[in-house]
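Undergrad: what's the 3D shape of this:
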Amino acid sequence: MSENTDRLGRLSELGVSIWLDDLSRENLRDGGLKSLIDDKHVVGVTTNPTIFASALSKGNAYDEQLATLTEDGAGVDDAVLAITTDDVREACDLFSDVYRATNGEDGRVSIEVDPRLAHDTEKTLEAARLLWETVDRPNLFVKIPATQEGLPAITRAIGEGISVNVTLIFSLDRYRAVANAYLDGLERAHAAGIDLSTIRSVASFFVSRVDSEIDKRLDAIGTDAAAALKGKAGIANARLAYQAFEEIFATPRWEELASLGAHPQRPLWASTGVKDPSYSDTMYVDGLIVGRVVNTMPGKTLDAAANHAEVPGDTVHGTYAESRKILDDLERMGVPYVEVTDQLEREGVEKFEVSWDELLQTVRSALDDTTAGATA
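TA: Alright, predicted model coming up:
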């Protein structure tokens, strides 16, 4: 076993499930994704509108399907649904052995509801049902954003037996609300006679975007004390989310659900690609090593972690007091936590909406080009 593989293997041994934050038909068909499963301990995949927009804009892997969709007279929305769910279904099948080997904990592939619905509970739930039924694989995760309107959709989806990846979580209060929505959903599912052991969920807590926004505000303050706090908020915030996870999933309410076969909603570290080149490119891997979590990494971060991640052991337990002090110091410095996390949620939804529009435009142009080619 190579030194590179040892680093990722060690992460896995410590309880960090390594998922890739990327998917394309090209890496499904050329064996690239399979090699990551075999050689780099990758046990899941996450997608989002940005990833699909990028995949569709490159190469010709989608040409044949686009031609078929054009012949069938498919509209843009139907074409996007067909293309994205086909990729995700194929990825689910690729990860089916991992899914079985981990008793359903890993081997998961996530697909996101249309982000334009992030503030509409009913339409988000309808979209989640459609994705769940269309992909039709037990190892699917439907991604629902953790907006205020998303919370009841999460509860109702879980209550119907749909496994959910809750995305765009930035604040500790919202993380607790997400966990509570999950527990509410499990209680609904049990009341409906659904086997709780068939339901899984992760809570995607975003990391690097927190540092990007807070660092910008610290630069504006411009003092040495402000500079000393740069690059610390994202990891501190995530570590405190893990503390909340431990508290929530040790309550009598949870123990009752666990006795009925329920699984805890694991924290997932998202946005782990480093934005500031002056920081270590594995800082959001090295600083968040702990059991019962997922770290979903872009390809560059995965390669960096394989090459030079520092994996000394658990880097979360024993840090809670220090992490709380960092957030308190930022507040005293004039960086308001709630204002920052609210802004990041708004921007997160907006960014995915922009990517979704790009995805629609890419597919629309491809359908038009295919039509033009057929009639030329």
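Undergrad: Could you use CA atoms for every contact and neighbour count after this?
TA: Will do.
Undergrad: which element is Asn237 on?
TA: Element membership of Asn237, judged by DSSP states H and E, is helix 233-248.
Undergrad: ditto for Asp6
TA: helix 3-13.
Undergrad: Against which helices or strands is that helix packed?
TA: strand 16-20, helix 299-308 (3 or more Cα pairs under 8 Å, 6 or more residues apart in numbering; DSSP states H and E).
Undergrad: Point out the most buried one among those.
TA: strand 16-20 (a mean of 24; mean count of other Cα atoms under 10 Å).
Undergrad: which stretches of the stretch 251-376 of the chain form strands?
TA: 266-270, 293-297 (DSSP state E, counting those that start in this stretch).
Undergrad: Export these as CSV, with columns for distance to Glu247.
TA: Formatted as CSV, these follow (distance: least, Cα to Cα, whole Å):
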stretch, distance to Glu247
strand 266-270, 13
strand 293-297, 15
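Undergrad: nearest to Glu71, of those strands?
TA: Smallest distance to Glu71 across the strands of the stretch 251-376 of the chain (Cα to Cα): 37.4 Å, for strand 293-297.
Undergrad: how about a markdown table for the helices and strands packed on helix 3-13, with distance to Val135 added?
TA: As requested, the helices and strands packed on helix 3-13 are exported to a markdown table (distance: least, Cα to Cα, whole Å):
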| stretch | distance to Val135 |
| --- | --- |
| strand 16-20 | 19 |
| helix 299-308 | 24 |
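Undergrad: Which of those sits closest to Ser57?
TA: helix 299-308 (17.9 Å).
Undergrad: what angle separates that closest one from strand 16-20?
TA: 140 degrees (axes from the mean of the first three to the mean of the last three Cα atoms, to 10 degrees).
Undergrad: For the comparison step, fold the sequence that follows:
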Amino acid sequence: MTDRLAELSAAGVAVWLDDLSRARITSGGLAALNRDQHVVGVTTNPTIFAKALAEADDYADQLRELKAAGADAEAAVRAFTTQDVRDACDIMRPAYDASDGVDGRVSIEVDPRLAFETEKTIAEAEELWRLVDRENLFIKIPATVPGLAAISEVLGKGISVNVTLIFSLERYEAVMAAFLSGLELARANGHDLSRIGSVASFFVSRVDTEVDKRLDKIGTDEARALKAKAAIANAQLAYQHYERVFSTVTWDELKAAGAHPQRPLWASTSTKNPDLRDVMYVEQLVAPGTVNTMPEPTIHAYADHGETTPNIAQASYAQAQVVLDQLAALGIDYDDVVAVLEREGVEKFEASWVELLAAVKAQLEAV
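TA: Predicted coordinates:
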């Protein structure tokens, strides 16, 4: 049988799981995905943790201990999430060692309510890094404008960062600039650049969800012909930006000092529209030095019928630009689309975090 995920990995795409729960850890499910499905990293977010804590009683014993210790909901959530991430880091440690610190990473996000507060984000990142206490951890920081300064400062402290909620090409340029500034600061602070990792999480399918809604309102044949094309075009052009930035003299100097590049990570790669091919956001974004983080059903779908075309993203730059130009000609305001998506992304994670806190508070009161 064809090992399709092995082919994807050989084409330079690291397969990461976009999910985590205590059941995955204790059942051996996460270890099995690493062993059998080439999964070499894990991403989490507030929505994932809210779902994990709501659907299982795996946290009951720890909940009772926290209650006895007088913990409030905030402390309990931090205890739950940091333990799960710490344990996942341990499971992924062999992949981390085998890849010289490039893969084998597990992400945990700062409190999403801090997305527009630079100093508090920096403090939260330091605290999470201390609590998890694993070298192969990523701290997720949203790519809001206030988040950019936090990203540089956190990297400068020697802390590895997953920059999340990137939707626009302009913001992605700013994220890469913040990464380079952060590494220069880390070098000045005496940190070993070879141990600092980073990915830039560029969101994919949500772009189609928003753009296609606007195309439906236009309703012409020309508009309908552009449906389900914006997201892939946007991400392919992001990779073009990545190639340009990581071929500069500035990067060459940091690379010579031991730094690893900030890899593009394709996030939100499950299809939201059931009429679309379920692995399209994986197949069309194959490029060397990238990560694709997927929910487990998408991983299994790719293992079953995914088709890997090496370097397809790089071969599509001209076509991708045509798509964005055609959308603009129809009146689709790109800047407005990405602004809406960033705002909604932060709001959704905030809502999940608040929901999670409320649920844990209720559980503590019921113990």
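Undergrad: before we move on, the earlier item: what helices or strands is the helix holding Asn237 of the first structure leaning on?
TA: In terms of contacts (3+ Cα pairs under 8 Å, 6+ apart), helix 233-248 of the first structure is packed against helix 172-191, strand 201-206, helix 208-221, strand 266-270, helix 320-333.
Undergrad: For the fourth one, grab the matching residue range in the second structure.
TA: Against the second structure, the aligned range for strand 266-270 of the first structure is residues 263-267 (TM-score structural alignment).
Undergrad: before we move on, what about the third one?
TA: In the comparison with the second structure, helix 208-221 of the first structure aligns to the range 205-218 (TM-score structural alignment).
Undergrad: distance from that stretch to the first structure after superposition?
TA: Here stretch 205-218 of the second structure, set against the first structure after superposition, deviates by a mean of 0.2 Å using mean Cα distance after the TM-score superposition for the first structure.
Undergrad: ok, and what's touching that stretch?
TA: Residues from elsewhere that reach stretch 205-218 of the second structure (Cα atoms under 8 Å, 6 or more residues apart in numbering): 167, 223-224, 226-231, 268-272, 281, 332, 337-338, 341.
Undergrad: Aligned to Thr308 of the second structure, what sits in the first structure?
TA: That one, Thr308 of the second structure, aligns with Val311 by TM-score structural alignment.
Undergrad: neighbours of its match, just the number please.
TA: As a burial measure, Val311 of the first structure scores 19 neighbours (other Cα atoms under 10 Å).
Undergrad: next one: Thr250 of the second structure
TA: 13.
Undergrad: for Thr81 of the second structure, same thing?
TA: 22.
Undergrad: and what of Ala366 of the first structure?
TA: Ala366 of the first structure has 20 nearby residues by other Cα under 10 Å.
Undergrad: aligned partner of it in the second structure?
TA: The pairwise alignment with the second structure assigns Ala366 of the first structure to Gln363, based on TM-score structural alignment.
Undergrad: what's the nearest residue to its match if we skip its chain neighbours?
TA: Leu63 (7.9 Å; Cα to Cα, 6 or more residues apart in numbering).
Undergrad: what's the distance between that neighbour and Thr271 of the second structure?
TA: Look at Leu63 of the second structure and Thr271 of the second structure: by Cα to Cα, to the nearest Å, they are 35 Å apart.
Undergrad: hmm, back to that, show me the one of the helices and strands packed on helix 3-13 of the first structure that comes nearest Leu94 of the first structure.
TA: Among those, the nearest to Leu94 of the first structure by Cα to Cα is strand 16-20 (13.5 Å).
Undergrad: I figured Asn4 of the first structure hits Asn307, correct?
TA: Yes - with contact defined as Cα atoms under 8 Å, Asn4 of the first structure counts as touching Asn307 (5.2 Å).
Undergrad: what about the helices in the stretch 1-150 of the first structure?
TA: 3-13, 25-29, 32-39, 49-56, 63-71, 76-94, 96-101, 121-135, 150-159 (DSSP state H, counting those that start in this stretch).
Undergrad: Please name whichever of those helices is nearest to Asn165 of the first structure.
TA: When the helices of the stretch 1-150 of the first structure are compared (using Cα to Cα), the closest one is helix 150-159, at 9.1 Å.
Undergrad: looking at the second structure, where would I find the counterpart of the helix or strand following the closest one?
TA: With elements assigned by DSSP H and E, the helix or strand that comes after helix 150-159 of the first structure is strand 164-169. Aligning strand 164-169 of the first structure against the second structure (TM-score structural alignment) gives residues 161-166.
Undergrad: Distance from the matching stretch to the middle of the chain?
TA: Mean C-alpha position of stretch 161-166 of the second structure versus that of the full chain (Cα atoms, centre = their mean, to the nearest Å) differs by 6 Å.
Undergrad: ok, residues contacting it?
TA: Outside stretch 161-166 of the second structure, the residues touching it (Cα under 8 Å, 6+ apart) are 107, 138-144, 151, 154-155, 172, 175, 197-203, 342, 345-346.
Undergrad: Check stretch 110-126 of the first structure too.
TA: So stretch 110-126 of the first structure is contacted by 45-49, 85, 88, 127-128, 131, 140-145, 147-150, 152-154, 156-157, 165, 349, 352-353, 356 (Cα under 8 Å, 6+ apart).
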